[in-house]
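> Following is a predicted model, sequence given first.
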Amino acid sequence: MNEPLMSQAVDLMIAGMGFVFVFLIILVFATLAMSKLVLRFGPVESDAPVKPPRAKPSASKSVDPDTAEAIKKAIAQYRSRHKK
C-alpha cells in the first residue's frame, strides 16, 4: 500500500543527500583554491607576529573607600555562596 510512497521518499532522500555531498565537495575545493590565491597574491607577512600595543591601566583614578569596601564585601559574599 505505501510501497510507492516509501520508494519516492527513499529516492528523494538519496537525491537530497547527493546534492548536499556534491555541494560540500565543491565548497572544499573552492576554499582550497581561495586559500592558495590569498597565499600567492596576499600581503607578505613578517616572521615575527605584530602585537598591538596594550593599554596600561591608569592608577591615577582613585576609588572611594566606601565603594572599595562594598566591592570587598560583595566579593566575600559571592565566594562564600559559591564554594566548591
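That came through fine. Keep in mind that what you see is a predicted model, and the values were worked out from it rather than measured.
> all contacts plus neighbour counts: C-alpha atoms, from now on.
Noted.
> what's the longest helix in this protein?
Ordering each helix of the chain by length in residues (DSSP state H) puts helix 3-41 first.
> Find the centremost residue of this structure, please.
residue 31 (18.1 Å; Cα atoms, centre = their mean).
> okay, now residue 28: neighbour count?
The number of residues packed near residue 28 is 12, by other Cα atoms under 10 Å.
> what residues are up against it?
Residue 28 makes no contacts at all, as judged by Cα atoms under 8 Å, 6 or more residues apart in numbering.
> mind checking how far stretch 19-36 is from the chain centre?
From the chain centre to the centre of stretch 19-36 is a distance of 21 Å (Cα atoms, centre = their mean, to the nearest Å).
> for comparison:
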Amino acid sequence: MSPIVADGLGLMGFGMGTVFVFLIVLIFATTIMSKLVTKYFPEALPAPAKVKKAPAKGVDQQLLKVLAAAVKEHRSRQK
C-alpha cells in the first residue's frame, strides 16, 4: 500500500473518531443540561379553571337526574 493511501486512511480514522467522540460528549452534555433545567426550572402547573354553575331556574329536575345518572354510568365504565 502506498504511503499516501495509508496516510489517507489514518486521517479518515482520526476524523471519524473525533466526530464519534464529539457526538458522545454532546449526548451526555444535553442529557445533563436537560436534567438540570427540569430540576431548577420546573414547569409551572396551570391553575385549574373555575367552573361557574349555571342557575337552576327553569331547568327540569328530572332531566338533571337523568343526566347525572348518565355521567355516573359513563364514568363507572371507564374504570
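Arrived safely, thanks for sending. Keep in mind that what you see is a predicted model, and the values were worked out from it rather than measured.
> Got a TM-score for the two of them?
Once superposed, the chains reach a TM-score of 0.54 (TM-score structural alignment, normalised by the length of structure 2), with 47 aligned residues with a Cα RMSD of 1.8 Å.
> equivalent range in structure 2 for the helix or strand following the longest helix of structure 1?
Downstream of helix 3-41 of structure 1, the first helix or strand assigned by DSSP states H and E is helix 65-81. Using TM-score structural alignment, helix 65-81 of structure 1 lines up with nothing in structure 2.
> Sort out which residues of helix 65-81 of structure 1 are buried, please.
Residues of helix 65-81 of structure 1 include none that count as buried (16 or more other Cα atoms under 10 Å).
> how much does the longest helix of structure 1 stray from structure 2?
With the two structures superposed, helix 3-41 of structure 1 lies on average 0.3 Å from its match in structure 2, counting by mean Cα distance after the TM-score superposition for structure 1.
> State the span of structure 2 onto which that helix is aligned.
Against structure 2, the aligned range for helix 3-41 of structure 1 is residues 2-40 (TM-score structural alignment).
> Report the distance from that stretch to the chain centre.
Averaging C-alpha positions (Cα atoms, centre = their mean) puts stretch 2-40 of structure 2 27 Å from its chain's average.
> That one: which residues count as buried?
Result for stretch 2-40 of structure 2 [16+ other Cα under 10 Å]: no buried residues.
> mind listing what residue 35 of structure 2 touches?
Residue 35 of structure 2 neighbours (Cα under 8 Å, 6+ apart): none.
> now with 10 Å?
By Cα atoms under 10 Å, 6 or more residues apart in numbering, the residues touching residue 35 of structure 2 are residue 41.
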